[in-house]
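> Would you be able to build a 3D model of this:
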Amino acid sequence: MKILITGGTGLIGKELAKLIMTHELVVLTRNPYRARQQLSYINHDKLKFIQTLDGLNDLNSYDAVINLAGEPIADKRWTKKQKQVICDSRWTITQKLTNLIKQSQTPPKVFISGSAVGYYGNHSVGTFNELNDLHNDRFSHYVCANWEKIALSAQSENTRVVILRTGVVLSTHGGALTKMLLPYKLGLGGTIGNGKQYLPWIHMVDMVRAIVYLLESPQAHGAFNLTAPHPTTNKEFSRTLARCLSRPHLLFTPKWLIKLLMGESSELLLDSLGAKPKRLHDLGFQFHFTRIEPALRNLLHLNH
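Next comes the predicted model:
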């Protein structure tokens, strides 16, 4: 299979590449030299790089496209300028890929494109799944809704489109967990706000396994929640991480302080998103990590 990947050197992309490196991979990257170093474990014969899509008229030679590109949403305060960067980094490349698929006589059989559970907005209804039509006027919904709309326009009888509504991906090589580890190891970790908000998490191993499963399942199309079957509250996640690290869990960060420090992007920490992976489950996917404590113990290499 010949697969075009965007975001191939990102946190998820690098792990995904390990599972699909027997295929012919073409990675879109601004810096092929650095990308080659980051993906050095892949046989040179199986790996090519392109720096732009502008020279392509179609995607006739590709069997699949996996679109994981996008500016990290939580790394900077959401100024007006940063919001535009977040949108453009997702929408522009997705639109280019969609156009190329539509211009192809023999288009890729599958287009897998990123999104996030932020699509649903803040909900205090407890848990929900892809069949619940939940959304609101949050910025994260605005970003994801248009991102998905662009990707889904590539759907045809020749190309199935799969949308990845991703939760918080847990990894020790980057992302949210990596940022939390130092304060928790210092005994400074604690609950955020009232701690009742749901955190939709997924272990990196299950994240990339699920993408491959969707890639290889001809009947899979539409939006899928890439979250573990048992979302946890912020308080339970915080307590569990402290317990795994044998550290106290005494502190908490009030809601007003989070809002003061982060501004509008505080919704990433304060919104409740109890998203469950109903469609993945119905498709037959088996998670390796369904509950938070075994997932954290695995990531932190704890056997007891």
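
> C-alpha from now on. contacts and neighbour counts both.
Will do.

> Tell me which stretches of this structure form helices.
Taking DSSP state H, the helices of the chain run over residues 11-20, 32-38, 80-102, 139-152, 176-185, 204-215, 234-244, 255-262, 267-270, 278-283, 292-299.

> mind checking how far the second one is from the chain centre?
Remark: helix 32-38 is offset 22 Å from the chain centroid, using CA atoms, centre = their mean, to the nearest Å.

> what comes up buried for it?
For helix 32-38, the neighbour count (16 or more other CA atoms under 10 Å) marks Ala35, Arg36 as buried.

> got the contact list for it?
Thr9, Lys14, Thr29, Phe49, Ile50, Gln51 (CA atoms under 8 Å, 6 or more residues apart in numbering).

> burial measure for the first one, as a count.
So that's Thr9. 23 (other CA atoms under 10 Å).

> is it true that it touches Arg30?
No. Between Thr9 and Arg30 there is no contact under CA atoms under 8 Å: 10.5 Å.

> What residues of stretch 58-68 count as buried?
Asp58, Leu59, Tyr62, Asp63, Ala64, Val65, Ile66, Asn67, Leu68.

> Distance to Val212 for those residues - can I get that in CSV?
Rendered in CSV, the data for the buried residues of stretch 58-68 read as follows (distance: CA to CA, whole Å):
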residue, distance to Val212
Asp58, 24
Leu59, 20
Tyr62, 16
Asp63, 14
Ala64, 11
Val65, 12
Ile66, 10
Asn67, 13
Leu68, 13
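
> Another for comparison:
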Amino acid sequence: MKYQKIVLAGGNGYLGTVLAEHFKTLAAEIIILARRPVSPKGNIKTVVWDGKTAGDWVAQLTGADLLVNLCGKNVNCRYTEKNKQEIFDSRLIPTALLNRVVTEMENPPRIWINSSSATIYRHAEDRPQDELTGDIGEGFSVEVCKAWEHTFFETELPATRKIALRIGIVLGKESAVFPRLYNLVKFGLGGKQGDGEQYVNWIYEQDVARAVEWLLDNPEANGAFNCVAPNPVKNADMMRVIRKACGMPIGLPAPKWLLEVGAAIIGTETELILKSRWVMPQRLLDAGFEFRYPNVEDAIINCLK
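Got it, this is the predicted structure:
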């Protein structure tokens, strides 16, 4: 085995499942910290925690090769005051807790990758945003990301390397996004959304897992990394690619006013669709990481297999 132990905090969701599947043949043991018990599957074991208080689960972090924190309420909801508070708390409280317990450990994880989001950058249609020259944006989603990364980095852990992974929209057959886009296309509604000029920063699920493994194996890597494919596309182009892959010749567009009505009905925010996220993974590229799925056409075809 390449690694002894991988710990995935909040790893019972979609992305945690992707990472567990990737590492299960590479690690002797994978520990998922979750709120509910789950029967072991091979070398993947679930340990219960509440994400708020220290407990017996802390022992699972001892000697871990990698700790990945994926905790956070789904932002696909209306931004009511209640939901806003839950979005903040579900990210900041577990991150602060992990900082406290790791600080006190004699044999802590050697690297801690904390989930973040590429939406930390401003709405950009003029130039790409990278880790060095990108502009941090404004608004609720950005404030969440800023607070999340501040909570993560405010505690220095000399024995644990820290990386904030600014993840884009993850594409995969079971992801939160692709099945919805596929259903729109299937029913002839897969045209551009808004004016279609907004950029989509996407990444295929396998490349997320490969990037995590690459960061683990490169001891010089630390700080913030954008985890997005190197070829972002505009919304209109992405919908065209999905229509072509599905063999659907038409796709009715959804103007902004219609998206606002629809978002209110299904309980989400149009920002998730209309914000232009033109983000580049410059640090990964400069360090030599090679994406297996750099083009959205290949990623979409793989989602449909």
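
> May I have the TM-score of the superposed chains?
TM-score of the superposed chains, computed with TM-score structural alignment, normalised by the length of structure 1, equals 0.90; 293 aligned residues with a CA RMSD of 1.9 Å.

> thinking again about what came up before, export the helices of structure 1 to TSV and append columns for distance to Leu226 of structure 1.
Below are those laid out as TSV (distance: least, CA to CA, whole Å):
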stretch	distance to Leu226 of structure 1
helix 11-20	12
helix 32-38	25
helix 80-102	18
helix 139-152	14
helix 176-185	16
helix 204-215	7
helix 234-244	18
helix 255-262	26
helix 267-270	17
helix 278-283	8
helix 292-299	15
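
> What's the PyMOL line that selects buried ones from the contacts of helix 32-38 of structure 1?
PyMOL command restricting those to the buried ones, with burial defined by 16+ other CA under 10 Å:
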select buried, resi 9+14+29+49
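
> Out of the contacts of helix 32-38 of structure 1, flag the one nearest to Asn234 of structure 1.
Asn234 of structure 1 lies nearest to Lys14 out of the contacts of helix 32-38 of structure 1, by CA to CA, at 27.7 Å.

> residues touching the closest one, list them.
Gly8, Gln38, Leu39.

> can we see that at 7 Å?
With contact set as CA atoms under 7 Å, 6 or more residues apart in numbering, Lys14 of structure 1 has these partners: Gly8, Leu39.

> Trace it over to structure 2, please.
Using TM-score structural alignment, the equivalent of Lys14 of structure 1 in structure 2 is Thr17.

> what comes up buried for stretch 247-254 of structure 1?
Across stretch 247-254 of structure 1, burial judged by 16+ other CA under 10 Å covers Arg247, Pro248, His249, Phe252.

> meant to ask about stretch 19-27 of structure 2, not that
Along stretch 19-27 of structure 2, these residues count as buried under the neighbour rule (16+ other CA under 10 Å): Leu19, Ala20, His22, Phe23, Lys24, Leu26, Ala27.

> Adding distance to Leu132 of structure 2, write the residues you listed out as a markdown table.
Formatted as a markdown table, the buried residues of stretch 19-27 of structure 2 follow (distance: CA to CA, whole Å):
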| residue | distance to Leu132 of structure 2 |
| --- | --- |
| Leu19 | 27 |
| Ala20 | 31 |
| His22 | 30 |
| Phe23 | 30 |
| Lys24 | 34 |
| Leu26 | 32 |
| Ala27 | 33 |
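
> which of those lies closest to Glu260 of structure 2?
Leu19 (34.1 Å).

> ok, for that closest one, nearest residue in space, not its chain neighbours?
Spatially, and ignoring its direct neighbours in sequence, Leu19 of structure 2 is nearest to Ala209 (5.5 Å; CA to CA, 6 or more residues apart in numbering).

> Looking at structure 1, name the residue matched to that neighbour.
Aligning on TM-score structural alignment places Ala209 of structure 2 opposite Val208 in structure 1.

> Would you mind putting the buried residues of stretch 247-254 of structure 1 into a markdown table with distance to Lys185 of structure 1 alongside?
Below are the buried residues of stretch 247-254 of structure 1 laid out as a markdown table (distance: CA to CA, whole Å):
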| residue | distance to Lys185 of structure 1 |
| --- | --- |
| Arg247 | 7 |
| Pro248 | 9 |
| His249 | 11 |
| Phe252 | 15 |
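
> Now the two most distant members of the residues you listed.
Using CA to CA, the pair of those lying farthest apart is Arg247 and Phe252, separated by 14.2 Å.

> Pull the number of nearby residues for whatever residue of structure 1 lines up with Asp195 of structure 2.
Under the alignment (TM-score structural alignment), Asp195 of structure 2 maps onto Asn194 of structure 1. Per other CA under 10 Å, the neighbour tally for Asn194 of structure 1 reads 14.

> With Asp133 of structure 1 instead?
Asp133 of structure 1 has 8 neighbours, counted by other CA under 10 Å.
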